[in-house]
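sharing a model that was predicted from the sequence below.
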Amino acid sequence: MVLPNVLLIAAFTYRPLLTNIYYSTLNWTLGSPTASKVGLGNYREFFTDPESLQVLWTTAIFTVATVGGAMILGLGLATVLNRPLRGRTFARATIFAPFVLSGVGIGLVWVFIFDPVTGLLGAIIRGFGGTSPQWFNDPKLALTMVIIVYIWKNTGYCAVIYLAAMQAVPADLVEAAAIDGAGRVRTFFSVVLPLLSPTTFFLLLTSILNSLQAFDLIRIMTPLGNGTTTLMYDAYLQAFGGYNRAGYSAAVATILFGILLVMTVVQLTLLERKVHYS
């Protein structure tokens, strides 16, 4: 009964993975009918290229900022929505909506908002007598812009997951803390937050994997990768951005896969042991 699913996974997941690893050992120009074997030459070039260090640094900044920002804001929103407020159901749906919307559509809307000439944000800044920053020309501002949009898109996901976990916290523990004289802040940090550690672990794992594989927003908002070239986007640019270096692109993708694999194994083996409470 399991065999058909195993065959599908092998055909559409593991076979492309192994094929990509093989391509990473070739010096292959995209579209060329021939390719020469270079062994680990593509990997050697990546780790000796000064620009690769910048790509790794950009990837690290983007991942840490987006994961941390979305989780912290999501936790704050979940705390607010966990209280009996009017319109709470509508607020939950509104907050979660950006996560399920198309990344391409979101990117196009935010490109208009950040446009320094015709954008909404620029108009607001000029209304207060200021000058709109050149979001698309400055590499640091471009990365900041993409980080802001990615956090906005994923905060709702973290908020909904945290909210579901908060509603599962035993009420008797919260009541016992109140009887012992603990205020809301002390109860949250001493009772609720520790019980949310399995959820925090789950969100940390999934958010890191999603951030490392972010592509659509970066592609739409910064097509040339001006300061926003992560590992995922670098693999795209090397193959389809004018370089046509399919073999080198496959090597970059394989390096990204290795990073994802190592981080997943480390998190599953080390962190999961510390997040469950009996």
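Okay, I see it.

make it CA atoms for all contacts and neighbour counts henceforth
Fine.

and the longest helix for the protein?
Scanning the chain for the helix with the most residues, using DSSP state H, yields helix 50-81.

who does it touch, helix- and strand-wise?
helix 88-100, helix 139-167, helix 197-212, helix 231-240 (3 or more C-alpha pairs under 8 Å, 6 or more residues apart in numbering; DSSP states H and E).

can I get the ones you listed in JSON lines with mean neighbour count and distance to S190?
Below are the helices and strands packed on helix 50-81 laid out as JSON lines (neighbours: other C-alpha atoms under 10 Å; distance: least, C-alpha to C-alpha, whole Å):
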{"stretch": "helix 88-100", "mean neighbour count": "14", "distance to S190": "26"}
{"stretch": "helix 139-167", "mean neighbour count": "21", "distance to S190": "14"}
{"stretch": "helix 197-212", "mean neighbour count": "18", "distance to S190": "12"}
{"stretch": "helix 231-240", "mean neighbour count": "22", "distance to S190": "39"}
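
wait, which of these is closest to R184?
With C-alpha to C-alpha, the closest approach to R184 among these belongs to helix 139-167: 13.8 Å.

quick check: closest non-adjacent residue to L173.
Excluding its sequence neighbours, the residue lying closest to L173 (C-alpha to C-alpha, 6 or more residues apart in numbering) is V191, at 7.4 Å.

residue contacts, that neighbour?
Residues in contact with V191, defined by C-alpha atoms under 8 Å, 6 or more residues apart in numbering, are 173-174, 177.

returning to that earlier point: of all the helices and strands packed on helix 50-81, which one comes closest to V275?
helix 197-212 (5.1 Å).

tell me what the next helix or strand after that closest one is packed against?
Next in sequence after helix 197-212, counting helices and strands by DSSP states H and E, comes helix 216-221. Here helix 216-221 touches helix 103-114, helix 139-167, going by 3+ C-alpha pairs under 8 Å, 6+ apart.

can you tell me how far V160 is from V265?
Distance, V160 to V265, using C-alpha to C-alpha, to the nearest Å: 26 Å.

and for R86?
Distance from R86 to V265, by C-alpha to C-alpha: 43 Å.

what of I113?
I113 is 39 Å from V265, by C-alpha to C-alpha.

so those two - more neighbours on which side?
I113 (16 against 11; other C-alpha atoms under 10 Å).

how near is the most centrally placed residue in the chain to T13?
The structure's the chain has its C-alpha centroid closest to S211; by C-alpha atoms, centre = their mean the separation is 1.7 Å. Going from S211 to T13 by C-alpha to C-alpha gives 20 Å.

let's bring in a second model and compare:
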Amino acid sequence: MKEQSPLAANAAAVSGTARKTSLLKALRRNAVGYSFISPWLVGFLAFTIGPMIASLYLSFTRYDMLSPAEWIGLSNYVNLFSDDDRFLQALKVTFIFVFVSVPLKLLFALFIAILFNGSHRGVGFYRTVYYIPSIIGGSVAVAVMWKQLFGLKGAVNGILAMFGIQGTNWVASPDYALSTLILLVIWQFGSPMLIFLAGLKQIPGDLYEAASVDGASYFDRLFRITLPMLTPVIFFNLVMQMIGGFMTFTQSFLVTAGGPLDKTLFYAVYLYQRAFTHFEMGYASAMAWILLIIVALLTALIFKSSSAWVYYESGGEK
């Protein structure tokens, strides 16, 4: 066997030492980074991943929090779709709510954002005023106020009476209760409005100037410049509002309590009832995982469709 020359051995030793030094530096640098994120990491593992794993296990059990969990396999999932009319009603109501409220909310937010996209006098004040409902919209006080506004003796019926129109108890009417909750959610358009405003600020002004020189009308600029350039922001708002819509709870629980006749029985409200009213934690866990799957599938569908309508300036449509 040929012996290694002293020079080659020395080079190998130096290279090995350099690698060890580089590795130690990387470990030291990563250790500092992990120490900074450790509070979030511990919280994520303890309060997100841990409960998710526990709920997945409980979804295959019969568990009432008073006795040990009893393994029952897929019975909870089978019963949900085959023997629970209220579950199907909650799904129906929630889908109607999401597919009506989210597009209307985004359209209204975009309309207001376009109006406020400028440096007019007082525009900052009005942006703040229009954003306030998003801050307080999920509170108990607003839900109670909304219930009073659309009650039999509320302000809405008072205004209608001025025009000789006899109103009804809107939140207690099976025909109108869901519509009142949709209006409440649309009223909370401030958050997507601010995101749309940020997106509008990123559109180069040169595009509008060139279009004006070419004689483009306002609607030409809107549909050929503003909306195409804003599609990434529309995409983001659509995903976030869709996810939030499926998790809506406060409005239905406080304003209508899921009634009348389960016409406003949102999925989250029914899940809460099964978990904390009937103490069927295993059944509620199965409902939670079904909701997760539904939201994940719809989100994946939106991502899949984005290649056909989302425009990225750096590389065309993705």
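Structure's in. What do you need? It should be emphasised that the depicted structure is a prediction, and the values quoted were computed from it without experimental measurement.

coming back round to it: residues contacting the aligned partner of the residue nearest to the centre of structure 1 in structure 2?
Aligned against structure 2 by TM-score structural alignment, S211 of structure 1 finds its counterpart in G245. Taking C-alpha under 8 Å, 6+ apart, we find G245 of structure 2 in contact with 94, 97-98, 102.

try L7 of structure 1
Contacts of L7 of structure 1 (C-alpha under 8 Å, 6+ apart): none.

residue in structure 2 matching it?
By TM-score structural alignment, L7 of structure 1 lines up with V42.

look at that match and give its secondary structure.
At V42 of structure 2 the chain is in helix, as set by DSSP: H, G, I helix; E, B strand; the rest coil.

one more: G181 of structure 1?
Applying three-state DSSP: G181 of structure 1 is coil.

what sits against it?
Per C-alpha under 8 Å, 6+ apart, neighbours of G181 of structure 1: none.

state the distance from it to V174 of structure 1.
Counting by C-alpha to C-alpha - G181 of structure 1 and V174 of structure 1 are separated by 11 Å.

next one: P33 of structure 1
67 Å.

give me the more crowded residue out of these two.
V174 (17 against 7).

now for the more buried one: what does it line up with in structure 2?
Under TM-score structural alignment, V174 of structure 1 pairs with Y208 in structure 2.

need the contact list for its match.
The contact partners of Y208 of structure 2, by C-alpha under 8 Å, 6+ apart, come to 221, 225.

give me the element it is part of.
For Y208 of structure 2, the host element (DSSP H and E) is helix 205-213.

next secondary structure after that helix?
Following helix 205-213 of structure 2 toward the C-terminus (DSSP H and E): helix 218-221.

residues contacting that next one, please?
208, 211.

for that helix, grab the matching residue range in structure 1.
Helix 218-221 of structure 2 maps onto residues 184-187 of structure 1, going by TM-score structural alignment.

how close does that stretch sit to structure 2?
Mean deviation of stretch 184-187 of structure 1 relative to structure 2 after superposition (mean C-alpha distance after the TM-score superposition for structure 1): 0.8 Å.

can you give me how far that stretch is from the chain middle?
Between the centre of stretch 184-187 of structure 1 and the centre of its chain there are 31 Å (C-alpha atoms, centre = their mean, to the nearest Å).

buried residues in that stretch?
T187 (16 or more other C-alpha atoms under 10 Å).

what range does the longest helix of structure 1 cover in structure 2?
Counting by TM-score structural alignment, helix 50-81 of structure 1 pairs with residues 85-116 of structure 2.

which positions in that stretch come out as buried?
Counting neighbours by 16+ other C-alpha under 10 Å, stretch 85-116 of structure 2 gives 87, 89-95, 97-98, 101-102, 104-110, 112-114, 116 as buried.

also stretch 12-27 of structure 1?
For stretch 12-27 of structure 1, by 16+ other C-alpha under 10 Å, it's 17, 20-27.

ditto for stretch 121-139 of structure 1
For stretch 121-139 of structure 1, by 16+ other C-alpha under 10 Å, it's 121-123, 132-133, 135-136, 139.

which two from the residues you listed end up farthest apart in space?
Longest span within the buried residues of stretch 121-139 of structure 1, C-alpha to C-alpha: A123 and P139, 21.9 Å.

which residue packs closest to L58 of structure 2, ignoring adjacent ones?
Nearest to L58 of structure 2 is G282, by C-alpha to C-alpha, 6+ apart, at 4.8 Å.

residue in structure 1 matching the one you found?
Under TM-score structural alignment, G282 of structure 2 pairs with G247 in structure 1.

from memory that match sits against I21, does it?
No: assessed by C-alpha atoms under 8 Å, G247 of structure 1 is found out of contact with I21, at 9.3 Å.

what's the counterpart of T230 of structure 1 in structure 2?
Under the alignment (TM-score structural alignment), T230 of structure 1 maps onto F266 of structure 2.

what of K37 of structure 1?
So K37 of structure 1 corresponds to W71, using TM-score structural alignment.

I'd say that match and T61 touch.
Yes: if you go by C-alpha under 8 Å, W71 of structure 2 and T61 touch, sitting 4.2 Å apart.

structure 1: which residue goes with V142 of structure 2?
Match for V142 of structure 2 (TM-score structural alignment): I106.

ok, that match - contacts?
Taking C-alpha under 8 Å, 6+ apart, we find I106 of structure 1 in contact with 98, 217.
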